[in-house]
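1. got a predicted model here, sequence first, then my questions.
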Amino acid sequence: MTLRHVLPAVIALGTPAAALDLDAMTEAERTAFGAEVRAYILENPTIIREAIGVLQAREQAEQAAADTAMAQAATDALFNDGYSFVGGNPDGDITIVEFLDYSCGYCKRAFPEVESLVSQDGNIRFIVKELPILGEQSVIAAQFAVATQIVMGDETYKQVHDTLMEFRGDINTQSLTRLSDTLGLETQAIFAKMGDEAVTDVINANRALAQQLQISGTPTFIIDDQMLRGYVPLADMEQIVASLRDD
């Protein structure tokens, strides 16, 4: 962030909106004004930090407003797509959607906190959308999870989802076979389904929705119409949920 970007905020901190018209100044007046601003900043350098804070707050507010508008425009695809896993309380008064990648370290970090929030609250509807963006292992894991849901249903999917979120190590045919056998799944049927068009359609739909929402990283959460990009601590999620209920 350069002084050119910060200067408008510096001026705004101490100048009434109608008190300054740079376009109405002569070249000499603008030069003199610039010198005065430079001298003031040099004498009060901490104002730069304050101005940066003002700009960042504006940018964050603008991004939040844009994210809310995008989420509201994609309500059906987010909350009622007909194929994504729905956990927690299906009739909950708050809905949380998580875009995740099974190879994402921050998704794994968030996992126990999301589980705690959903289980302790008791009135949250939780939707999972696989978004494999971190390479081939991510794709294989997402295909396996979606195939499990299609072959064996939501309850078994949740077992696989939880296991993959806690898994440490390479995700490949061998490790998934061991995982499947350990859980007593229909291993052959699931592997046969992984390359099926139905699985590909789910993952592609999630990717298209993520692109529509300008989501480029995981985890990304949508809590009702608020979008949270990146890992969010449990206490912050609890505060957001409480705030939405108060509105």
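-> Received the coordinates, thanks. Bear in mind the structure is a predicted one, so any value in this text is a computation, not a measurement.

2. from here on, contacts and neighbour counts on C-alpha atoms
-> OK.

3. got a list of what the residue most central in space within the chain touches?
-> Central residue of the chain (Cα atoms, centre = their mean): T220, 1.7 Å from the mean position. Counting by Cα atoms under 8 Å, 6 or more residues apart in numbering, T220 makes contact with E98, F99, L100, M227, L228, R229, G230, Y231.

4. correct me, but the fourth one touches A66?
-> No: judged on Cα atoms under 8 Å, M227 makes no contact with A66 at a distance of 9.5 Å.

5. the protein: strands as residue ranges?
-> 85-88, 94-100, 124-130, 220-223, 226-229 (DSSP state E).

6. nearest to A205, out of those?
-> Proximity to A205 (Cα to Cα) singles out strand 124-130 among those, at 9.5 Å.

7. what residue in this protein is the furthest from its centre?
-> Largest centroid distance in the chain under Cα atoms, centre = their mean is A28 at 49.4 Å.

8. use this one as the comparison:
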Amino acid sequence: MPRPVTRLAATALALCLPFAATAQDFSEEEIKQLALQAILENPQIVMEAVAILQSREEEEAAAAARSSLTEGRDLLERDPNAPVLGNPDGDVTVVEFFDYNCPYCRRAGEQVSDLLARDDNVRVVYREWPILGDGSVFAARAALASRAQGKYGAFHEALMGARGRVDERIVLQIAASVGLDLDQLQTDMDAPEVQAHIDTTFELARSLGFSGTPSFVVGEQLAPGLVDADQLLAMVETVREGG
């Protein structure tokens, strides 16, 4: 694969060549020399070349995400190792990638709750994606372990409602407040399915091009960042309209 400097030089050169030559007609050193000369004579082409390369890279990333979305649809929406809230038989699935220490995720949680209150035919798949430190990892593992006691929903909502950062002490306090057996919880945190969920989430996020939380998938729509309930409803309706 061409190095970034060579790609930039080749793009800059292509903007200036008045004839049908391509980068393949020159050696790498010739490209650099010709591009340098072109840049000195036409400084504005640097920004034009950068814009072209950025556009190409964004298109390539979008294409890769669409391919990953198609190939990973079943894992995204029907992974038996992922928590599901809302209507488990709903006709549209919303997938959320989140971290308990992400303030935007806490706001997103309110929007998801609003969505479920307004549309009782939506199922939400939660992907625990602890990217903000050890406290986030502990919280994610504890939340996933709480499934063994049938309290994921209550524990998830309580963790989302926490003030400030959550760490091991805060997580265990919240776990006790929703009636979880702490000894069992900490044992279940080491279950292989807990780590498997987190590993799968990281791989899915990478393949979809997500770089932060929260991030959503609704049908063919990727939504990195915070979205409100109205936007989520519109995305859900887009899926329904598309059959």
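-> Perfect, I can see it now. From a predicted model like this one, the values you see are computed outputs, not experimental measurements.

9. closest to L176 of structure 1 out of the contacts of T220 of structure 1?
-> L100 (18.3 Å).

10. tell me the counterpart of T187 of structure 2 in structure 1.
-> Mapped onto structure 1 by TM-score structural alignment, T187 of structure 2 lines up with D196.

11. how much space between E57 of structure 2 and F216 of structure 2?
-> 22 Å (Cα to Cα, to the nearest Å).

12. neighbour-wise, which of the two wins?
-> Using other Cα atoms under 10 Å, the more surrounded residue of E57 of structure 2 and F216 is F216, with 24 against 12.

13. now check structure 1 for the residue matching that one.
-> In structure 1, F216 of structure 2 lands on F221 (TM-score structural alignment).

14. correct me, but its match touches R229?
-> Yes: counting by Cα under 8 Å, F221 of structure 1 touches R229, with 6.4 Å between them.

15. show me the contacts for the residue farthest from the centre of structure 1.
-> A28 of structure 1 touches nothing, counting by Cα under 8 Å, 6+ apart.

16. show me what Y152 of structure 2 lines up with in structure 1.
-> Checking TM-score structural alignment: Y152 of structure 2 goes with Y157.

17. how deep is its match tucked in, by neighbour count?
-> 20.

18. and if you look at the one 5 residues further on?
-> D162 of structure 1 has 16 neighbouring residues, counting by other Cα under 10 Å.

19. repeat that for Q211 of structure 1.
-> The burial count for Q211 of structure 1: 11, using other Cα under 10 Å.

20. then T187 of structure 1?
-> 19.

21. ok, now which ones touch it?
-> T177, S180, D181.

22. how far away is the counterpart of G109 of structure 2 in structure 1 from R229 of structure 1?
-> Counting by TM-score structural alignment, G109 of structure 2 lines up with F111 in structure 1. Going from F111 of structure 1 to R229 of structure 1 by Cα to Cα gives 15 Å.

23. please apply the same query to S116 of structure 1.
-> 19 Å.

24. who's more crowded, these two?
-> R229 (16 against 13).

25. identify the residue nearest that one in space, chain neighbours excluded?
-> T220 (4.6 Å; Cα to Cα, 6 or more residues apart in numbering).

26. residues contacting the counterpart of G161 of structure 2 in structure 1?
-> Using TM-score structural alignment, the partner of G161 of structure 2 in structure 1 is E166. Contacts for E166 of structure 1 (Cα under 8 Å, 6+ apart) come out as K108.

27. give me every residue that touches the aligned partner of V94 of structure 2 in structure 1.
-> The alignment partner of V94 of structure 2 in structure 1, by TM-score structural alignment, is I96. Applying Cα under 8 Å, 6+ apart, we find I96 of structure 1 in contact with I124, R125, F126, I127, F221, I222, I223, D224.

28. ok, I96 of structure 1 to R245 of structure 1 distance?
-> I96 of structure 1 is 13 Å from R245 of structure 1, by Cα to Cα.

29. just T26 of structure 1 next, same as before
-> 55 Å.

30. with S116 of structure 1 instead?
-> For S116 of structure 1 relative to R245 of structure 1 (Cα to Cα), the value is 18 Å.

31. kindly report the same for S119 of structure 1.
-> For S119 of structure 1 relative to R245 of structure 1 (Cα to Cα), the value is 17 Å.

32. those two - which one has more neighbours?
-> More crowded of S119 of structure 1 and R245, by other Cα under 10 Å: S119, with 14 against 10.

33. and the residue lying closest to that one once chain neighbours are set aside, how many neighbours does it have?
-> The shortest distance from S119 of structure 1 to any non-neighbouring residue, by Cα to Cα, 6+ apart, is to G88 (6.8 Å). Neighbourhood size, G88 of structure 1 [other Cα under 10 Å]: 20.

34. what distance do you get for G88 of structure 1 to K158 of structure 1?
-> Taking Cα to Cα, one finds G88 of structure 1 at 11 Å from K158 of structure 1.

35. quick one: the helices in structure 2?
-> Secondary structure of structure 2, counting by DSSP state H: helices at 4-16, 28-41, 45-71, 73-78, 103-118, 134-145, 152-160, 168-177, 182-188, 192-208, 229-241.
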